[in-house]
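*Asks:* Sequence first, predicted coordinates after that:
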Amino acid sequence: MKGVILSGGTGTRLRPITHTGPKQLVPVANKPVLEYAIEDLKEAGITEIGIILGNVGREEIQNLVGDGSKYGVDVTYIVQGNPLGLAHAAGCAREFVGDDDFVMYLGDNILNQGISELVESFKAGDYGAGISLQHVDNPQQFGIADVDVDGNVEGLVEKPDDPPSDLALIGIYVFSPAVFDAIDRLEPSWRGELEITDAIQLLLEDGYKIDSHVVEGWWKDTGKPGDILEANRLVLESQKRSLDGTVEEGAEVNGRVQLARSATIESGAVVRGPVSIADDVTIEDGSYVGPYTSIGENTRIAGPHIENTVIVGESEVTTNGRIIDSLIGRAAQVESAEGMLPEGRRMVVGENSQLHL
């Protein structure tokens, strides 16, 4: 079995963060989202992985992942170009997949229980496809599966007014090569895209059985800033304390804090976990870093109160104010405006930003 990770989206819902890089490389607990997908595939025994690239972020993704050897996998890059739907992306992997079954994993998804159970369930039967599902409170906003008592899928409906269940498709699929014939017969949807739900429905109509696996742990689609913060919180909840860096005498460090080897918490600083601090980060005297915060590499923190925040990296945060529930992009500078007249806030705000003042 092979793996196919979709990394070709433009990340419009994460702008301005994604103006300078692909959404799959936004870090959660100081690890790019894409790496979680690679690790899940490897854990399930899948080491031949194709990564689908779009028109944005190709070089950045290739620079990070390389040939996959640092993860213990073998990576092939497949160029999709313009994103024309999930089924179109799957179709681009036909030559890579060949006659093998394959997992298709949306590269901006994170699961806390991995995909091994989905893969093993698919292998144990004779299926045309397998889908991951999760119970949701708002099924009208998702692709929904109608499933019998044995877990076999009887039908799929995209964002139904009258949902047949509360089981939503969450972006991890297993396919036999038969899906490529179904994709060849698809017509674009009202969105102008080739929909993967339509391809699965065609497999059903062709007589193939469709397996399903209900994910009991948490799952996050990290497509929006709030989702990044929520995923960061969930991942940090399970981390262990690891102080490999320097904690000066007089610093206060409590709870599950991960401190990278070249990071420093100076005397007079307070850090309360769960917190992740990457390499070459300095937390200076008078700073408070509170729970559910991740600070990326090469960052200086001097004086603020920070909680529930992701700082991508290469930044300076020198304000004496309070920062909460924030996503701060790479190479940002956040400083106090004391002494500036007239009183007010001075800022440079990117396209499609959200500010709460």
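*Replies:* That came through fine. Every value quoted in this text rests on a predicted model; they were computed, and no experiment measured them.
*Asks:* CA atoms for contacts and neighbours, from now on please.
*Replies:* OK.
*Asks:* quick one: Glu117 is in a helix?
*Replies:* Yes: counting by DSSP: H, G, I helix; E, B strand; the rest coil, Glu117 is located in a helix.
*Asks:* Now do the residue nearest to it when sequence neighbours are not counted against Asp206, distance only.
*Replies:* Leaving aside its chain neighbours, Glu117 sits nearest to His213 (7.6 Å; criterion: CA to CA, 6 or more residues apart in numbering). Applying CA to CA, to the nearest Å, the value for His213 to Asp206 is 21 Å.
*Asks:* repeat for Ser336
*Replies:* Computed as CA to CA, the Ser336 to Asp206 distance reads 64 Å.
*Asks:* Is the residue nearest to Glu117 in a helix, a strand, or coil?
*Replies:* Once three-state DSSP is applied, His213 turns out strand.
*Asks:* And for Glu216, nearest residue in space, chain neighbours not counted?
*Replies:* Gln134 (7.1 Å).
*Asks:* which residue is nearest the middle of the chain?
*Replies:* Centroid check for the chain by CA atoms, centre = their mean gives Asp108 as the closest residue, at 3.4 Å.
*Asks:* Hmm, Gln24 and that one touching each other?
*Replies:* Yes: here Asp108 reaches Gln24: they are 5.3 Å apart, a contact under CA atoms under 8 Å.
*Asks:* what do the two both touch?
*Replies:* Residues touching both Asp108 and Gln24 (CA atoms under 8 Å, 6 or more residues apart in numbering) are 7, 33-34.
*Asks:* Would you format those residues as a markdown table with neighbour count, secondary structure and distance to Asp325 included?
*Replies:* Below are the shared contacts of Asp108 and Gln24 laid out as a markdown table (neighbours: other CA atoms under 10 Å; DSSP: H, G, I helix; E, B strand; the rest coil; distance: CA to CA, whole Å):
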| residue | neighbour count | secondary structure | distance to Asp325 |
| --- | --- | --- | --- |
| Ser7 | 29 | strand | 26 |
| Val33 | 23 | helix | 19 |
| Leu34 | 27 | helix | 23 |
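*Asks:* Who has more neighbours out of Ser336 and Asp206?
*Replies:* Applying other CA atoms under 10 Å to Ser336 and Asp206 shows that Ser336 carries more neighbours, namely 15 against 12.
*Asks:* Report the contact partners of that one.
*Replies:* Ser336 touches 318-321, counting by CA under 8 Å, 6+ apart.
*Asks:* change it to 7 Å
*Replies:* 318-320 (CA atoms under 7 Å, 6 or more residues apart in numbering).
*Asks:* out of the residues you listed, which one sits closest to Gly268?
*Replies:* Nearest to Gly268 among these is Asn320, at 14.4 Å by CA to CA.
*Asks:* Based on its surroundings, how many neighbours for that closest one?
*Replies:* What Asn320 shows, counting by other CA under 10 Å, is a neighbour count of 18.
*Asks:* surely it meets Gly303?
*Replies:* Yes: using CA atoms under 7 Å, Asn320 makes contact with Gly303 at a distance of 4.9 Å.
*Asks:* Comparison target, given below:
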Amino acid sequence: MKALVLAGGSGTRLRPITHTSAKQLVPVANKPVLFYGLEAIAAAGVRELGLVVGDTHAEIEAAVGDGSAFGLQVTYLRQEAPLGLAHAVLIARDYLADDDFVMYLGDNFIVGGIDGIVERFGRDRPAAQIMLTRVGDPRQFGVAELDASGRVVGLEEKPAEPKSDLALVGVYLFTPAIHEAVAELKPSWRGELEITDAIQWLIEEGLRVESDVITGYWKDTGNVADMLEVNRLVLESLETRVDGRVDGASELIGRVVVEPGAVVERSRIVGPAVIGPGARVSGSYVGPFTSIAADCVVSGSEIEYSIVLPRASISGVSRIEASLIGHDVEVTPAPAAPRAHRLVLGDHSKVQISS
């Protein structure tokens, strides 16, 4: 079996962060979200991986390399534009050949891995096997309809009137039968080749499509709120480790990781939290569910339930929470007078200002 990991999307819901960074490399607990997926694939026993990349290919290739760090052999497949999940299968046709494969969306996060579903698929070999989870608003997802016996009888992408609350999770397993289905597709109203339409074709041709309704945790880390929630979840599993320097005037409470080269001075860190390598925290409070990345500086400030990307600087700020702060950002207090806000914001930014 091979794997096909999709890492070519533009990440519009995470702008302005994704104007300069691949969305799949935004870190969760100081590790790119893409890496969790690669580790899950390797843990399931898959070794050959096709990585579909787009405009951010150089950044992703630099981060993943040849895949040996994950126990994988990576082949890069260039997608000129994000034209749908089925389009990714189409461009990977030569690479996939006649092998079964697992397709994994690179910005998805699944607790518990995919070992079980990969094992069942290898044993039973339906034409397709999908993972489903119950969601509050299925209109935002691909939705599956099951019959009374639990068999998949229909799929629809982002329906206005969903027939169930079962959304497709971003992990699919296919036999080579999917290639004939993809070859028959026409672009949807969104201008994309939809994988839901391809699986629906399999159903209509009388081929077997199985499903697993997962009860564990799954997130599509496509927006800031979801990134922060996944960060919280990963940090919950931290084990305390102090490899950096913490002075006697500082206090570490709960599960805190201080990476090598990090310095904590005259500060209070309440876990779960991680202070990345080379970071410096002085005269500050870092609260629960916060990830401070490598080479950041937090001075005379308070921050919690946030993700801070490498080399950012936060100085003299009384309170920050529920925030995603990008690479090389500088956050400082505004002048006391006149009463005005001075902003330099990227496209599609969202800002909340007290009146």
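*Replies:* Received it, and whenever you're ready, just let me know what you need. Being a predicted model, the structure only gives us computed values, none of them experimental.
*Asks:* Can you pull the TM-score for these?
*Replies:* Overlay of the two chains. TM-score (TM-score structural alignment, normalised by the length of structure 2): 0.96; 353 aligned residues with a CA RMSD of 1.3 Å.
*Asks:* Structure 2: which residue goes with the residue nearest to Glu117 of structure 1?
*Replies:* In structure 2, the residue paired with His213 of structure 1 according to TM-score structural alignment is Asp212.
*Asks:* What separation is there between its match and Val26 of structure 2?
*Replies:* 28 Å.
*Asks:* Could you do Ser315 of structure 2 as well?
*Replies:* On the measure of CA to CA, Ser315 of structure 2 and Val26 of structure 2 end up 23 Å apart.
*Asks:* Compare neighbour counts for these two and give me the winner.
*Replies:* Neighbours per residue, other CA under 10 Å: of Ser315 of structure 2 and Val26, the larger number sits with Val26, 24 against 18.
*Asks:* contacting residues around that one?
*Replies:* 32-33.
*Asks:* same check, this time on Val334 of structure 1
*Replies:* Neighbouring residues of Val334 of structure 1 by CA under 7 Å, 6+ apart: 316-319.
*Asks:* What's the match for it in structure 2?
*Replies:* Using TM-score structural alignment, Val334 of structure 1 pairs with Val331 in structure 2.
*Asks:* now do Val4 of structure 1
*Replies:* That one, Val4 of structure 1, aligns with Leu4 by TM-score structural alignment.
*Asks:* Please give the element, helix or strand, for its match.
*Replies:* strand 2-7 (DSSP states H and E).
*Asks:* I'd like to know which elements that strand is packed against.
*Replies:* strand 48-53, strand 101-105 (3 or more CA pairs under 7 Å, 6 or more residues apart in numbering; DSSP states H and E).
*Asks:* Is it possible to get those strands out as a markdown table so that each row also shows distance to Asp347 of structure 2 and mean neighbour count?
*Replies:* Below are the helices and strands packed on strand 2-7 of structure 2 laid out as a markdown table (distance: least, CA to CA, whole Å; neighbours: other CA atoms under 10 Å):
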| stretch | distance to Asp347 of structure 2 | mean neighbour count |
| --- | --- | --- |
| strand 48-53 | 23 | 24 |
| strand 101-105 | 25 | 24 |
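*Asks:* thinking again about what came up before, can you count the residues close to the match of His213 of structure 1?
*Replies:* A count of nearby residues for Asp212 of structure 2, using other CA under 10 Å, gives 14.
*Asks:* cool, and Phe175 of structure 1?
*Replies:* 24.
*Asks:* show me what contacts it?
*Replies:* Here Phe175 of structure 1 is in contact with 101-103, 128-130 (criterion: CA under 7 Å, 6+ apart).
*Asks:* Identify the farthest-apart pair in these.
*Replies:* Longest span within these, CA to CA: Val103 and Gly128, 12.1 Å.
*Asks:* Now do the helices for the stretch 151-300 of structure 1: every range, in order, please.
*Replies:* For the stretch 151-300 of structure 1, the helices defined by DSSP state H, counting those that start in this stretch cover 178-184, 196-205, 225-237.
*Asks:* now those in TSV, with distance to Ile172 of structure 1 and mean neighbour count?
*Replies:* Shown next, in TSV, are those (distance: least, CA to CA, whole Å; neighbours: other CA under 10 Å):
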stretch	distance to Ile172 of structure 1	mean neighbour count
helix 178-184	15	18
helix 196-205	11	20
helix 225-237	17	20
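*Asks:* Check the burial of the spatially closest residue to Ile228 of structure 1 that is not a sequence neighbour by counting its neighbours.
*Replies:* Nearest in space to Ile228 of structure 1, with sequence neighbours left out and distances taken as CA to CA, 6+ apart, is Thr222 at 5.1 Å. By the criterion of other CA under 10 Å, Thr222 of structure 1 has 25 neighbours.
*Asks:* quick one: Thr222 of structure 1 from Gln24 of structure 1, how far?
*Replies:* Taken as CA to CA, the span from Thr222 of structure 1 to Gln24 of structure 1 is 9 Å.
*Asks:* Repeat that for Ser238 of structure 1.
*Replies:* 21 Å.
*Asks:* And Ser287 of structure 1, by the same measure?
*Replies:* For Ser287 of structure 1 relative to Gln24 of structure 1 (CA to CA), the value is 30 Å.
*Asks:* Repeat that for Glu266 of structure 1.
*Replies:* Counting by CA to CA - Glu266 of structure 1 and Gln24 of structure 1 are separated by 33 Å.
*Asks:* between these two, who's got more neighbours?
*Replies:* The neighbour count for Glu266 of structure 1 versus Gln24, taken as other CA under 10 Å, is higher for Gln24 (27 against 20).
*Asks:* Surely that one touches Gly9?
*Replies:* No: at 8.7 Å, Gln24 of structure 1 does not count as touching Gly9 under the criterion of CA under 7 Å.
*Asks:* residues shared between the contacts of Thr222 and Gln24 of structure 1?
*Replies:* Common neighbours of Thr222 of structure 1 and Gln24 (CA under 7 Å, 6+ apart) are Asp108.
*Asks:* Now do the same for Gln352 of structure 2: its match in structure 1.
*Replies:* Under the alignment (TM-score structural alignment), Gln352 of structure 2 maps onto His356.
*Asks:* Oops, could you answer that again for Ala294 of structure 2 instead?
*Replies:* Aligned partner of Ala294 of structure 2 by TM-score structural alignment: Glu297.
*Asks:* what about that match, how many residues close to it?
*Replies:* By other CA under 10 Å, neighbour count at Glu297 of structure 1 equals 22.
*Asks:* That one against Val281, yeah?
*Replies:* Yes: between Glu297 of structure 1 and Val281 there is a contact at 5.8 Å, judged by CA under 7 Å.
*Asks:* any idea how far the counterpart of Glu343 of structure 1 in structure 2 lies from Glu330 of structure 2?
*Replies:* Aligned by TM-score structural alignment, Glu343 of structure 1 pairs with Arg339 of structure 2. For Arg339 of structure 2, the distance to Glu330 of structure 2 (CA to CA) stands at 21 Å.
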